[in-house]
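I need the structure of the sequence given here:
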Amino acid sequence: MPQFLVAIHHPDDFVPASESPAARRDISALNDEMIAAGIRVFVGGLTRAADAKSIRVPDGRPLVTDGPYLETKEHVGGFWVLDLASLEEAVAWGRKAAIACRTPVEVRAFR
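Coordinates of the predicted model:
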C-alpha cells in the first residue's frame, strides 16, 4: 500500500506548550483514530527549526551551519507517515489533521 506524509507546519515562534488543551485532545483523538484504522506507520514532532543543522556541499566538502536549510516564516513541526490506498484518502486525513492541529498541513506521497 502507498505511504503518504502528512506534515504539520508551524510558525518559527511556535511553542508546543502554547497548544490549547482542546487542540491536544483533538490531536490525541486523531492519533487514536489513525491507530484504530490501522493506517499509522509513524508519527513524530520536531524540535524548533532554529535548532536545526543544515549541511551543504558547496566545494565538495560538507559545510555545517546552524539553523534551517530554508529561511521561511513556517517550517515542518511534525508529521505522520500513513499507509493509505490513494492520494484522495491521504487528503481526507490531512483535512482532519489541519482541523485537529489548527495549522496548515501538507500531504505528499512517498515514491
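
okay, CA-based contacts and neighbour counts for the rest of this
OK.

who are the packing partners of the lengthiest helix in the chain?
The longest helix of the chain (DSSP state H) is helix 21-37. Helix 21-37 makes packing contacts with helix 87-101 when contacts are defined by 3 or more Cα pairs under 8 Å, 6 or more residues apart in numbering; DSSP states H and E.

one more, please, to line up against the first structure:
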Amino acid sequence: MNVPAEELPVVGEAARQVIREAKAAGVYRFAGGINAAMPPQRVDGDGTLSQGTYPQTKDFDGGFCVLRLPSREAAELWAAKIAKACRCAQELREFFDDPES
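Now for the predicted structure:
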C-alpha cells in the first residue's frame, strides 16, 4: 500500500464502506488490522519464543477480512472491492470451518 499519509483517512473510510456493505449483505464475519507497534513473535511447539516471523511473511502488514460467501467468484468480486478501496492488491484465501469450533 503506497498511499500518501494525507490520503489515509479517505482510504480508511473507503475500506470501512466496503465492510458496511458486506455487513448489509449478510456476508461479513470479522475483520481487523495488524498492530504495527507490537512486533511479531513465534511460539514453537515446545513453547520456545522467538522474535520475528516466518521469512515469507516478514513484510505482512495491514489487516484482514473474513467473509462467508457462496462461491469463489463471489469472493473474487468482494476482494476486488476491498482492493479498490484500499488502493492495493489483496490476497484471497479460502478458509475452512472446523466442525468442532
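
superposing both, give me the TM-score.
Taking TM-score structural alignment, normalised by the length of the second structure as the basis, the two superposed chains have a TM-score of 0.77; 94 aligned residues with a Cα RMSD of 2.5 Å.

what distance do you get for the residue minimising distance to the centre of the second structure to Ala79 of the second structure?
For the second structure, Phe64 is the residue whose C-alpha lies nearest the centre (Cα atoms, centre = their mean; 1.2 Å). Per Cα to Cα, to the nearest Å, Phe64 of the second structure is found 11 Å from Ala79 of the second structure.

likewise for Arg29 of the second structure?
Distance of Arg29 of the second structure to Ala79 of the second structure, computed by Cα to Cα: 14 Å.

ok, the counterpart of Ala29 of the first structure in the second structure - contacts?
For Ala29 of the first structure, the aligned position in the second structure is occupied by Gln17, per TM-score structural alignment. For Gln17 of the second structure, no residue counts as a contact, taking Cα atoms under 8 Å, 6 or more residues apart in numbering as the criterion.

rewinding a little: more neighbours: which of Arg29 and Ala79 of the second structure?
More neighbours sit around Ala79 than around the other of Arg29 of the second structure and Ala79, counting by other Cα atoms under 10 Å; the figures are 20 against 12.
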